[in-house]
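Novice: turn this into a structure:
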Amino acid sequence: MITGLDHIVVLLEDVKAGTAAYEVLFGRAPSWQNSGDGADRVLFTLDNMSLELMAPHGSSAEADRIRSVIKGSGEGLASICFRTPDIAKMHRRLDRVALRPEPIAELENRDSVSGATLRWRRTRAATDLTRGVRMFFLELAGERPRSVATVPTPVLGLDHVVIATEESERAAALYGARLGLDMALDRTHADWGQLMFFRCGDLIVELVRRPGTSGDRLHDKLWGLSWRVADIEAVRERLVACGIDVSEVRDGRKPGTRVMNLRSGTCGINTLFLEQTPREP
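Specialist: Reported below is the predicted structural model:
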């Protein structure tokens, strides 16, 4: 039913500042911009998903709701939306596995720059049943335009989205048995904790239970993002030149990868850049 990750929503107080930050991080221009229904929205569409920046706009119930969420939880990762080719079938599955989906809504959005229109059908699972993670499911009528690269070293796509949990078995049952994602890895390490990887299209939904933590056992949290790049040294040089605080490049936990952490310029989102090193023949 789920064929991939469609987009992740980031809530911000200032969408212009967020857009400027991600133009630098991604080395790409926005692919879609829109204002309406109480929100300003800017999308960056990469090879395998979109990142949607959203901020409250004007005075309305929806704008006030967004402000309330930001006031209560702060800026950052807000929701995740999975792609499906058949929203009606997806809705029936969500209902059968007792995730209490909302009625399917038909929506459309117009890009304020090009005037192009996108249409989609969407449902949402009950957040109290998805362990506190706001979760949507979407059937898109047509593909979104891609974000144009503005530098020779752009971000390519998302490698994995990290979800922190204190109840790994219940979280695994949600993403595996109920949503139907395929578990690729279940590993426990003394320093890292328990890591569970679920395939979602060509990226990974990673569930992490940190060692020695005792947080909220009823609610999981969207925790961070890991982005793919082709040449991590060149990307690091570009970001440092732009004033971004980044770590040194190091070998990743996954064999054949090199990674670096970003410590600024991410709108408060835990962010990792990852290079998959070419395999030797």
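
Novice: C-alpha only now, for contacts and for neighbours.
Specialist: OK.

Novice: strands of the stretch 1-150 of the chain, start to end?
Specialist: Assigned strands in the stretch 1-150 of the chain, in chain order: 4-11, 32-36, 39-45, 50-56, 76-83, 105-110, 117-124, 134-140 (criterion: DSSP state E, counting those that start in this stretch).

Novice: export those strands as a markdown table, with columns for mean neighbour count.
Specialist: Listed next are those as a markdown table, based on neighbours: other Cα atoms under 10 Å:
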| stretch | mean neighbour count |
| --- | --- |
| strand 4-11 | 22 |
| strand 32-36 | 18 |
| strand 39-45 | 24 |
| strand 50-56 | 24 |
| strand 76-83 | 22 |
| strand 105-110 | 13 |
| strand 117-124 | 18 |
| strand 134-140 | 22 |
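
Novice: tell me which of the ones you listed lies nearest to residue 257.
Specialist: Closest approach to residue 257 among the strands of the stretch 1-150 of the chain (Cα to Cα): strand 4-11, 22.1 Å.

Novice: and the closest one, what does it pack against?
Specialist: In terms of contacts (3 or more Cα pairs under 8 Å, 6 or more residues apart in numbering; DSSP states H and E), strand 4-11 is packed against strand 50-56, strand 76-83.

Novice: which one of the ones you listed lies nearest to residue 232?
Specialist: Nearest of those (Cα to Cα): strand 50-56, 20.6 Å.

Novice: contacts for the closest one?
Specialist: If you take Cα atoms under 8 Å, 6 or more residues apart in numbering as the criterion, strand 50-56 is touched by 6-15, 18-19, 38-45, 62-64, 66-67.

Novice: same deal with stretch 253-270?
Specialist: 12, 18, 21-22, 25, 75-77, 223-225, 232, 244-252, 271-279.

Novice: second chain to compare with the first, below:
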Amino acid sequence: MIEALDHLVIGGSAGVYETLLGRRASEGRLRTGNVGLAFTGGAPGLQSMVFATADLEKAATLLERRAVVATREGESLALKGHGVAIGLTARSSEAPSPLAAEEAACVSALDHVVVRTPNPERAIAFYAGRLGLDLRLDRSNEKWGARLLFFRCGDLVVEIAHDLKKGVSDAPDQLWGLSWRVPDVAKAQARLKAAGLDVSPPRDGRRPGSQVFSVKDKTEGVPTLVIGGIGRW
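Specialist: Alright, predicted model coming up:
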């Protein structure tokens, strides 16, 4: 049913993300190699994620059979996702936005989108059981204080994170942060630093062979990590 993450909706302006991604917006929208961004101009932060499907009508029928509440909104479906706004649309063939700097220093693709949940078993039931995403990892780590669930979606991951110290509750999930891929971490960090962003020095990532750095401002309120060194799959 779901083939990919089509785009994310972010509160704020496309201009901020032109700098972050190193790409030029068109009609207020941006696209990397695997995901698009649309901007509401309203309150900052991640607003929703919209998945892509090859056949919207068949997807609507399957969702109804799986007891997922889905409302038709023009050429897409709006789903009720335990606090996270989720959409489903027909897959597009939109090309990536043009680069505005050296390719090695610009964002190539989204690595993962992070959702925080107070109820990981509910998240598994929804994202795997009802939406049909491929659960690739379920791991608790006391050192990190978290239980992490990785769902493969095309060539990126929907990461569901649960704070172990807070315990389980029926509170809503939160669409939280983004991690972007770059060909060269050092060049990307230098480009953003030169553009006036507050970025951390590159450091070793949790994934063997990877390096990461954090972007601490000018992300429209979205916690942001930049990853390089290895591919996802």
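
Novice: any chance of the helices and strands packed on strand 4-11 of structure 1 in TSV, plus distance to residue 166 of structure 1?
Specialist: Formatted as TSV, the helices and strands packed on strand 4-11 of structure 1 follow (distance: least, Cα to Cα, whole Å):
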stretch	distance to residue 166 of structure 1
strand 50-56	26
strand 76-83	18
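
Novice: just the ones of the contacts of stretch 253-270 of structure 1 in helices?
Specialist: Secondary structure from DSSP state H places 18, 21-22, 25, 232 of those in helices.

Novice: got JSON lines for those residues, with neighbour count too?
Specialist: Listed next are those as JSON lines, based on neighbours: other Cα under 10 Å:
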{"residue": "18", "neighbour count": "20"}
{"residue": "21", "neighbour count": "17"}
{"residue": "22", "neighbour count": "19"}
{"residue": "25", "neighbour count": "21"}
{"residue": "232", "neighbour count": "21"}
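
Novice: ok, residue 198 of structure 2 - contacts?
Specialist: 192, 215-217.

Novice: out of the residues you listed, which is most surrounded?
Specialist: Each of those was scored by neighbours using other Cα atoms under 10 Å; the highest score is residue 215's, at 21 neighbours.

Novice: residue in structure 1 matching it?
Specialist: Matched to structure 1 by TM-score structural alignment, residue 215 of structure 2 sits across from residue 262.

Novice: residue 199 of structure 2 too?
Specialist: By TM-score structural alignment, residue 199 of structure 2 lines up with residue 246.

Novice: that match: how many residues sit nearby?
Specialist: Counted by other Cα under 10 Å, the residues lying close to residue 246 of structure 1 total 19.

Novice: could you find the closest non-adjacent residue to it?
Specialist: Leaving out its chain neighbours, the residue that sits closest to residue 246 of structure 1 by Cα to Cα, 6 or more residues apart in numbering is residue 262, at 4.5 Å.

Novice: same check, this time on residue 220 of structure 2
Specialist: Nearest-residue entry for residue 220 of structure 2: residue 44, 5.0 Å, with adjacent residues in sequence omitted and distances by Cα to Cα, 6+ apart.

Novice: from residue 15 of structure 2, how far out is the spatially most distant residue from the centre of structure 2?
Specialist: When distances are taken from the C-alpha mean of structure 2, residue 65 lies farthest, 26.9 Å away, according to Cα atoms, centre = their mean. From residue 65 of structure 2 across to residue 15 of structure 2, the span is 41 Å (Cα to Cα, to the nearest Å).

Novice: for the corresponding residue of structure 2 for residue 82 of structure 1, give me its contacts.
Specialist: When structure 2 is aligned by TM-score structural alignment, residue 82 of structure 1 is paired with residue 51. When the contact criterion is Cα under 8 Å, 6+ apart, the partners of residue 51 of structure 2 are 2-7, 86-89.

Novice: quick check: residue 124 of structure 2 is in a strand.
Specialist: No: Residue 124 of structure 2 is assigned helix when assessed by DSSP: H, G, I helix; E, B strand; the rest coil, not a strand.

Novice: count the residues that sit near it.
Specialist: 21.

Novice: roughly how far apart are the corresponding residue of structure 1 for it and residue 66 of structure 1?
Specialist: Residue correspondence, TM-score structural alignment: residue 124 of structure 2 in this structure matches residue 172 in structure 1. According to Cα to Cα, residue 172 of structure 1 and residue 66 of structure 1 sit 29 Å apart.

Novice: what stretch of structure 2 does stretch 229-237 of structure 1 fall on?
Specialist: Going by TM-score structural alignment, stretch 229-237 of structure 1 sits over residues 182-190 in structure 2.

Novice: just checking, residue 217 of structure 1 touches residue 165?
Specialist: Yes: if you go by Cα atoms under 8 Å, residue 217 of structure 1 and residue 165 touch, sitting 7.3 Å apart.

Novice: ok, now which ones touch the residue lying closest to residue 189 of structure 2 once chain neighbours are set aside?
Specialist: Among residues not flanking residue 189 of structure 2 along the chain, residue 199 sits closest, at 6.9 Å (Cα to Cα, 6+ apart). When contacts are counted by Cα under 8 Å, 6+ apart, residue 199 of structure 2 touches 189, 192-193, 213-217.

Novice: then residue 219 of structure 1?
Specialist: The contact partners of residue 219 of structure 1, by Cα under 8 Å, 6+ apart, come to 131-133, 165-166.

Novice: can you tell me the closest non-neighbouring residue to the residue nearest in space to the middle of structure 2?
Specialist: What sits nearest the mean C-alpha location of structure 2, by Cα atoms, centre = their mean, is residue 113, with 2.6 Å. Once flanking residues are discounted, residue 113 of structure 2 sits nearest to residue 178: 4.7 Å by Cα to Cα, 6+ apart.

Novice: just residue 77 of structure 2 next, same as before
Specialist: Counting by Cα to Cα, 6+ apart, the residue nearest residue 77 of structure 2 is residue 88, at 5.0 Å.

Novice: ok, now residue 234 of structure 1?
Specialist: Nearest to residue 234 of structure 1 is residue 153, by Cα to Cα, 6+ apart, at 6.7 Å.
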